[in-house]
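Q: coordinates only, no sequence provided:
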């Protein structure tokens, strides 16, 4: 199964530009209000606080683009940001049989996917992905696909133990 929200990159780019413009306009409005007009008084700080909160919450949600591919014998995860210099993209590919478990953490506006993968020497590695920008349907499809892979892994492990 393939899952990608790459087609929404234009919308996320628009949101990024909008929040940056809102922040710059908020600073300009604050400076004009504070030093030129002085109508609102201390309420003029709202011109700074609201755009700053919107911009920070947009960036704290994490990387916007998430791609998942479970076709074939490997699982492929890619997670990247629209603005490439903010943080580096995450790209992982590993065989399906190494997937042990996954967990989706939903903390209000922030959603994270934690994948536990077995490694050499019987250690576990936890991989982290930002999935805040996935729709509910995309999230359900992702969970269904990962559950299916884990179920197959358990069945294969059970069959190997019988032999």
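A: Looks like it arrived, so ask away. Here the structure is a predicted model, which means the values were calculated and not measured. Numbering: from 1, shown residues only.

Q: hey, let's count contacts and neighbours off CA atoms from now on
A: OK.

Q: would you map the helices across the protein?
A: Taking DSSP state H as the test, the helices found in the chain are 9-32, 46-60, 136-162.

Q: buried stuff in the second one?
A: This points to helix 46-60. Buried residues in helix 46-60, defined by neighbour count with 16 or more other Cα atoms under 10 Å: 47, 48, 51, 52, 55, 58.

Q: circling back: could I get the helices of the chain as JSON lines with distance to residue 113?
A: Below are the helices of the chain laid out as JSON lines (distance: least, Cα to Cα, whole Å):
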{"stretch": "helix 9-32", "distance to residue 113": "20"}
{"stretch": "helix 46-60", "distance to residue 113": "15"}
{"stretch": "helix 136-162", "distance to residue 113": "10"}
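
Q: put this next to the first one:
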């Protein structure tokens, strides 16, 4: 199964542009209010606080573009920002049999996917991906696909033991 939200990259670029413009306009308005007009007093700080909150929420929600591919014998996860200088892109590919479990954490602002895989050196490794920008259908498809892989791995493990 393949899942991606690359087609929404234009939308996310627009949001980044709007947030950057709000931040810039907020700084200009704050400086003009503070040094030229001086009408509002302490309320002029809202010109900075509100755009900074928008920018912080957008940043802390994580990487916008998520790609998942479970076709074949490997699982492929890609997670990146539309603005490349914000964060390093993640790209992981590993065989399906290494997947032990997964967990989706749904907080108020963000959603994270935690993948536990087996490794040779350690017993397990946890990989983290930002899935805040997936819609409900994409999220359900991801859960179904990962559940199938985990279920198949458990059945294979039982067959190998007996």
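A: That came in fine, so what should we check first? What you are looking at is a predicted structure, and each value in this text was computed from that prediction instead of being measured.

Q: follow-up on the earlier one: out of the helices of the first structure, nearest to residue 74 of the first structure?
A: Proximity to residue 74 of the first structure, assessed across the helices of the first structure by Cα to Cα, is greatest for helix 136-162 (10.4 Å).

Q: gap between the closest one and the chain center?
A: Chain-centre distance of helix 136-162 of the first structure: 22 Å, with Cα atoms, centre = their mean, to the nearest Å.

Q: cool, stretch 24-37 of the second structure as well?
A: Chain-centre distance of stretch 24-37 of the second structure: 33 Å, with Cα atoms, centre = their mean.

Q: aligned to residue 27 of the first structure, what sits in the second structure?
A: Aligned by TM-score structural alignment, residue 27 of the first structure pairs with residue 27 of the second structure.

Q: surely that match touches residue 47?
A: Yes. The criterion here is Cα atoms under 8 Å, and residue 27 of the second structure meets it with residue 47 at 6.8 Å.

Q: mind listing residues that contact stretch 125-136 of the first structure?
A: 5, 61-66, 79, 90, 109-119 (Cα atoms under 8 Å, 6 or more residues apart in numbering).

Q: show the buried residues in these.
A: Using 16+ other Cα under 10 Å, the buried ones in the contacts of stretch 125-136 of the first structure are 61-66, 79, 90, 110-118.

Q: would you point out which residue is most central in the first structure?
A: residue 130 (2.3 Å; Cα atoms, centre = their mean).

Q: counterpart of that residue over in the second structure?
A: For residue 130 of the first structure, the aligned position in the second structure is occupied by residue 130, per TM-score structural alignment.

Q: mind listing what the nearest residue to that match once chain neighbours are set aside touches?
A: Spatially, and ignoring its direct neighbours in sequence, residue 130 of the second structure is nearest to residue 112 (4.8 Å; Cα to Cα, 6 or more residues apart in numbering). Contacts for residue 112 of the second structure (Cα under 8 Å, 6+ apart) come out as 104, 105, 106, 128, 129, 130, 131, 132.
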